[in-house]
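Chemist: Give me a 3D structure for the following:
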Amino acid sequence: MAVLKSGTRVFAVLFAVGLFPVSIGALAQTREPSPPVLDKKNRKVWLQPGYIDFLMGSESYPPRHSRSASASASSIHTAIARQMVAYATHEKPGTIIIETQDRALYLVQPNGRALRYSIGVGREGYGWRGTERISSKREWPEWRPPADMLARRPDLPAHMAGGPDNPLGARALYLGNTLYRIHGSNEPGSVGQSSSSGCFRMTNDDVVDLSRRVKVGTKVVVL
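Modeler: Prediction:
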């Protein structure tokens, strides 16, 4: 569909195969553009906000102020409620496996299963992989932005006490001697996206649940 240049032809295809689930009016009210995403499981094409303007005759897509089409598409992930799933791995039960591409954290369980949590991951240039262990756990942790973050964002405070407004949320699981953490968030909408500086964000409810299930010393594998 991306190669079709005519908005009329795109609409014709979408309506012909029954893959157009949202109204034009709803899309016209949105601002951030990104290209169509095919949900293969449910056989639907979701036209993301702003794309409707392109189909209706906009001179360029995406608009100059927006991110590139590929970057927008890669960041479209929907947070999924934690659930028990089938999961094949050689890691022992109790191990945490983070699959950054799928925005998912798996807590390995016995008998080929795992508890799956949705997470937010590092944006482009801040992702990483490796193996660490949980070195400490903290409730409602304080936050001190690292020097490089303060250099990028001088508007940030040098220190923020723990609490509902703190970006680290309700719990933080520290990974080895690194600056990286698995933590909650004061912005649950960022879970499922690639927007962090390398840490792994969870909803406060999920990070509290995970923190209860793991202990200091737990192995964490980041893929």
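
Chemist: only C-alpha atoms for contact and neighbour calcs from this point on.
Modeler: Noted.

Chemist: Could you count how many residues lie near G217?
Modeler: 14 (other CA atoms under 10 Å).

Chemist: thinking it is in contact with R133, fair?
Modeler: Yes. The pair G217 and R133 qualifies as a contact (CA atoms under 8 Å) at a distance of 5.3 Å.

Chemist: dump the residue contacts of C199.
Modeler: For C199, the contact set (CA atoms under 8 Å, 6 or more residues apart in numbering) comprises V121, G122, Y180, R181, I182, H183.

Chemist: neighbours of the last one, just the number please.
Modeler: Pointing back at H183 there. Neighbour count of H183, defined by other CA under 10 Å: 31.

Chemist: same question, the third one
Modeler: As a burial measure, Y180 scores 17 neighbours (other CA under 10 Å).

Chemist: OK, contacts around it?
Modeler: Y180 makes contact with Y174, G198, C199, F200 under the criterion CA under 8 Å, 6+ apart.

Chemist: Let's see that with 6 Å instead.
Modeler: With contact set as CA atoms under 6 Å, 6 or more residues apart in numbering, Y180 has these partners: C199.

Chemist: Next one: it from A147, what distance?
Modeler: Distance of Y180 to A147, given as CA to CA, to the nearest Å: 14 Å.

Chemist: measure stretch 78-89 end to end?
Modeler: 24 Å.

Chemist: quick one: the helices in this protein?
Modeler: For the chain, the helices defined by DSSP state H occupy 7-16, 24-28, 51-55, 69-74, 147-152, 204-213.

Chemist: follow-up on the earlier one: any idea which of the contacts of C199 is the one closest to I97?
Modeler: Checking those against I97 by CA to CA gives I182 as the nearest, at 11.8 Å.

Chemist: what's around the closest one, how many residues?
Modeler: Neighbour number of I182 under other CA under 10 Å is 25.

Chemist: again, but for P21
Modeler: Neighbour count of P21, defined by other CA under 10 Å: 12.

Chemist: Contacts only, for it.
Modeler: Counting by CA under 6 Å, 6+ apart, P21 makes contact with nothing.

Chemist: Equivalent analysis for E99, please.
Modeler: Each residue near E99 by CA under 6 Å, 6+ apart is listed here: L223.

Chemist: any idea how far it lies from L55?
Modeler: Using CA to CA, one obtains 35 Å as the distance from E99 to L55.

Chemist: so what's R181 up against?
Modeler: So R181 contacts L173, Y174, L175, C199 (CA under 6 Å, 6+ apart).

Chemist: now, which of those residues sits nearest P167?
Modeler: Nearest to P167 among the contacts of R181, with distances taken as CA to CA, is C199, at 11.1 Å.

Chemist: this one as well, want them side by side:
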Amino acid sequence: MFPTRRSLLAGTPLLVAGCVTREPRPVAALRPPVDPAYTALYAALDGEPFPVPAVDLSAIDPRFLRREVAYATAEPPGTIVVDPSARYAYLVREGGRAIRYGVGVGRDEAFNFRGAAVIARKAEWPRWTPTQAMVKREPERYGPYAGGLPGGAGNPLGPRALYLYRDGGDTLYRLHGTTEPQTIGTMVSSGCVRFLNQDIIDLYARVPVGSRAVVLAASGTAAS
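Modeler: As a prediction, the model looks like this:
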């Protein structure tokens, strides 16, 4: 269940698979109380092999919390549409509706994938391996992980990952969770699209392998 429009209004305050943060943007120190419906939506999750703690909603701009919205698009239901400019991802539904998730994206346009892809693979608690380009660019930072980092609480991909493929090949871009929830709504990653952990778990359960994904250009239009 999603928070109602009334409850939301009542609580609304004033090129690579590295998927790691460069420089997190500061978060406002004080925010009005969080709607209780969202407290439940982003509570700690049981039943996972590693901890999924509750999200500190005081550190998240309420605009980027999950909700169902009206969404006009030519894409068919079941498509994931990522709008890097707005820092939203939409799961298109019937009747001009969508589930909207706040996301973090690449720190500039050059780091963001653009265009259509297919979710060709899904993984729970995925392994993370920096690309060769990342290791070459920052050997001290990424070299120790060149062999990969097993899934777990400290893995930058979080509890779930959806892998974007194009023309049968891995684009090296993923939709995934995060160890830095305060970066949702910002442009700080090395290119992948990060979600709050509760949100990527929700999306993962709704999207089968073979689903279409579209990442818009910075202008908000589809790129070829």
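
Chemist: Superposed, what's their TM-score?
Modeler: Comparison of the two superposed chains (TM-score structural alignment, normalised by the length of the first structure) gives a TM-score of 0.64, and 150 aligned residues with a CA RMSD of 1.7 Å.

Chemist: ok, back up a step: could you export the helices of the first structure to CSV, including columns for distance to A104 of the first structure and mean neighbour count?
Modeler: Shown next, in CSV, are those (distance: least, CA to CA, whole Å; neighbours: other CA atoms under 10 Å):
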stretch, distance to A104 of the first structure, mean neighbour count
helix 7-16, 31, 13
helix 24-28, 28, 12
helix 51-55, 28, 20
helix 69-74, 15, 14
helix 147-152, 25, 11
helix 204-213, 12, 17
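
Chemist: CSV for those, including distance to L223 of the first structure?
Modeler: Shown next, in CSV, are the helices of the first structure (distance: least, CA to CA, whole Å):
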stretch, distance to L223 of the first structure
helix 7-16, 36
helix 24-28, 35
helix 51-55, 32
helix 69-74, 17
helix 147-152, 24
helix 204-213, 19
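
Chemist: Could you pick out the longest strand of the first structure?
Modeler: Ranked by residue count under DSSP state E, the longest strand found in the first structure is strand 130-139.

Chemist: Flag every buried residue along it.
Modeler: Residues of strand 130-139 of the first structure classed as buried: E132, R133, I134, S135, S136, K137, E139 (neighbour count, 16 or more other CA atoms under 10 Å).

Chemist: Contact partners for the aligned partner of A120 of the second structure in the first structure?
Modeler: Mapped onto the first structure by TM-score structural alignment, A120 of the second structure lines up with S135. Going by CA under 6 Å, 6+ apart, S135 of the first structure touches Y174, L175, G176, V216.

Chemist: mind checking how far the last one is from P154 of the first structure?
Modeler: This points to V216 of the first structure. Look at V216 of the first structure and P154 of the first structure: by CA to CA, they are 33 Å apart.

Chemist: count of neighbours near the closest residue to V45 of the first structure other than its chain neighbours?
Modeler: Sequence neighbours aside, L38 is the residue nearest to V45 of the first structure in space, at 4.6 Å (criterion: CA to CA, 6 or more residues apart in numbering). When counting by other CA under 10 Å, one arrives at 14 neighbours for L38 of the first structure.

Chemist: Show me what L38 of the first structure lines up with in the second structure.
Modeler: Using TM-score structural alignment, L38 of the first structure sits opposite a gap in the second structure.

Chemist: just checking, what residue in the first structure corresponds to G154 of the second structure?
Modeler: Structural correspondence for G154 of the second structure with respect to the first structure (TM-score structural alignment): D165.

Chemist: Tell me the spacing between that match and T218 of the first structure.
Modeler: Distance, D165 of the first structure to T218 of the first structure, by CA to CA: 28 Å.

Chemist: more crowded one of the two?
Modeler: The residue with more neighbours, out of D165 of the first structure and T218, is T218; 16 against 13, by other CA under 10 Å.

Chemist: Tell me if I'm right that the more buried one and S136 touch.
Modeler: No. When contacts are counted by CA atoms under 6 Å, T218 of the first structure is not listed as touching S136 (9.9 Å).

Chemist: For the second structure, which segments count as strands?
Modeler: Counting by DSSP E, the segments of the second structure that form strands are 67-70, 80-83, 88-93, 97-106, 115-124, 160-166, 169-176, 187-189, 193-195, 212-215.

Chemist: can you list these in JSON lines and add distance to P36 of the second structure?
Modeler: Shown next, in JSON lines, are those (distance: least, CA to CA, whole Å):
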{"stretch": "strand 67-70", "distance to P36 of the second structure": "14"}
{"stretch": "strand 80-83", "distance to P36 of the second structure": "27"}
{"stretch": "strand 88-93", "distance to P36 of the second structure": "22"}
{"stretch": "strand 97-106", "distance to P36 of the second structure": "18"}
{"stretch": "strand 115-124", "distance to P36 of the second structure": "28"}
{"stretch": "strand 160-166", "distance to P36 of the second structure": "25"}
{"stretch": "strand 169-176", "distance to P36 of the second structure": "26"}
{"stretch": "strand 187-189", "distance to P36 of the second structure": "28"}
{"stretch": "strand 193-195", "distance to P36 of the second structure": "21"}
{"stretch": "strand 212-215", "distance to P36 of the second structure": "32"}
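
Chemist: Mind checking these for the one nearest to L41 of the second structure?
Modeler: Across the strands of the second structure, L41 of the second structure has its closest neighbour in strand 67-70 (10.2 Å, CA to CA).

Chemist: compared with the first structure, how much does the closest one deviate?
Modeler: Mean deviation of strand 67-70 of the second structure relative to the first structure after superposition (mean CA distance after the TM-score superposition for the first structure): 0.3 Å.

Chemist: Pull out the buried residues from that strand.
Modeler: By neighbour count on 16+ other CA under 10 Å, the buried set for strand 67-70 of the second structure is R67, E68.
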